[in-house]
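Participant: build the 3D model from these lines:
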Amino acid sequence: MTMLDDLITFLRERLLTRKAIAVQARDALDRWESGNDPEQRWSLDGSVIGVNLKGEYCCLGEEVSRFIGLRPPEQEIAEADALLQIVELAKAANGLEDVIEAEFSYGRDGENDPLVGDSILKQLALPYADHPEYREEWRP
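Facilitator: The predicted structure is shown next:
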């Protein structure tokens, strides 16, 4: 695999995880009893514990709880889908640039003149720079 393939795989994994958590939050909110429920409590790990519509106690988990109240899960899902599409478009842009370069033979210094798609992918990966699988070579 090339550096670009590894970067694309890394981004897809992060975005699909983000989307999956948002789907869990959306589904949990569908079941959640909103309002000022006196039974609602916060656990020590930060996850919401409360009573769902059936009167059952449930624990949403820390990752899901973080989404509740921050932004609508549907918005997070749509953004993750859009970013996944941008990853594909950036990959396609690199292919188009390769064709143009071959046709016009203008030459490229890969270090100082990166492909547009590479630059887009590196920017998309930057918010995940603290992830253990992030590589410094991906930094823009």
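Participant: CA only for contacts and neighbour counts going forward, please
Facilitator: Fine.
Participant: just give the closest residue to the spatially most central residue of the chain, not the sequence neighbours.
Facilitator: The centroid of the chain falls nearest to Leu15 when counting by CA atoms, centre = their mean (2.8 Å). Spatial nearest neighbour of Leu15, chain neighbours left out: Ala80 (5.7 Å); criterion: CA to CA, 6 or more residues apart in numbering.
Participant: just checking, what packs against the helix or strand encompassing that neighbour?
Facilitator: Assigned by DSSP states H and E, Ala80 belongs to helix 73-104. Here helix 73-104 touches helix 3-31, helix 116-125, going by 3 or more CA pairs under 8 Å, 6 or more residues apart in numbering; DSSP states H and E.
Participant: here is a second sequence; please produce its structure as well for comparison:
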Amino acid sequence: MSDDLTEFLRKRLDEDAELAGRCDGDGCGQWTAHGHTVDFCQVDLSGLHPTIAEHVALHDPARVLREVAAKRRILTRHVLSPAVGDPELPWDNRDDCNWDGEAWPCADLLDLALPYSDHPDFQEQWLPHQIRTR
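Facilitator: Below you'll find the predicted structure:
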């Protein structure tokens, strides 16, 4: 199997980080919700349902960038270990995950991809098995 999933995830994480970076114009700090209003440091947005305001504030750029960094570390750990040319050929002569030895792509990579399943480049084969069979 090719490394398409890894490339797909890297691109999505790059997009998430780039957008988060554009939303933090002056690096002011954490977004906060106050009732029907989200304080974006530079401007307030009011008229939102309090639950929506909390949700928006929870996804401030600093948090998104921390999530992207964590996901990139996971992606770095879970690299493809191809069976072809591997001196320690996987037991089942299959491509496996260098981190956990599971069949590649491993469940962790499939879970990282799942939030992007609505992206036009997402491939159905990347759905975790338990979701594909429902």
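Participant: re the thing from before, so the residue nearest to the centre of the first structure touches Ile86, yeah?
Facilitator: No. Leu15 of the first structure is beyond contact range of Ile86, at 11.3 Å (criterion: CA atoms under 8 Å).
Participant: what lines up with Arg135 of the first structure in the second structure?
Facilitator: Mapped onto the second structure by TM-score structural alignment, Arg135 of the first structure lines up with Gln123.
Participant: make that Gly69 of the first structure, sorry
Facilitator: Gly69 of the first structure maps onto Ala57 in the second structure when the alignment is built from TM-score structural alignment.
Participant: secondary structure of that match: a helix, I assume?
Facilitator: Yes. Remark: Ala57 of the second structure belongs to a helix, assigned using DSSP: H, G, I helix; E, B strand; the rest coil.
Participant: what's around it, how many residues?
Facilitator: When neighbours are defined as other CA atoms under 10 Å, Ala57 of the second structure has 20 of them.
Participant: Lys19 of the first structure now?
Facilitator: Neighbourhood size, Lys19 of the first structure [other CA under 10 Å]: 20.
Participant: please tell me how far it sits from Val116 of the first structure.
Facilitator: Counting by CA to CA, to the nearest Å, the gap from Lys19 of the first structure to Val116 of the first structure is 26 Å.
Participant: same question for Asp6 of the first structure.
Facilitator: With CA to CA as the criterion, Asp6 of the first structure and Val116 of the first structure are 17 Å apart.
Participant: residue contacts, the residue nearest to Leu15 of the first structure?
Facilitator: The neighbours of Ala80 of the first structure, taking CA atoms under 8 Å, 6 or more residues apart in numbering as the test, are 15-16, 18-19.
Participant: and which of those residues is nearest Arg139 of the first structure?
Facilitator: Leu15 (17.8 Å; CA to CA).
Participant: how about that closest one, what's its partner in the second structure?
Facilitator: Match for Leu15 of the first structure (TM-score structural alignment): Leu13.
Participant: and that match, what is it in contact with?
Facilitator: 68, 71-72 are the contacts of Leu13 of the second structure under CA under 8 Å, 6+ apart.
Participant: ditto for Ala20 of the second structure
Facilitator: Ala20 of the second structure neighbours (CA under 8 Å, 6+ apart): 60-62, 64-65.
Participant: Arg73 of the second structure -> the first structure?
Facilitator: Superposed on the first structure with TM-score structural alignment, Arg73 of the second structure falls opposite Gln85.
Participant: how about Asp3 of the second structure?
Facilitator: Aligned counterpart of Asp3 of the second structure in the first structure: Asp5 (TM-score structural alignment).
Participant: what count of nearby residues applies to its match?
Facilitator: Asp5 of the first structure: 11 neighbours (other CA under 10 Å).
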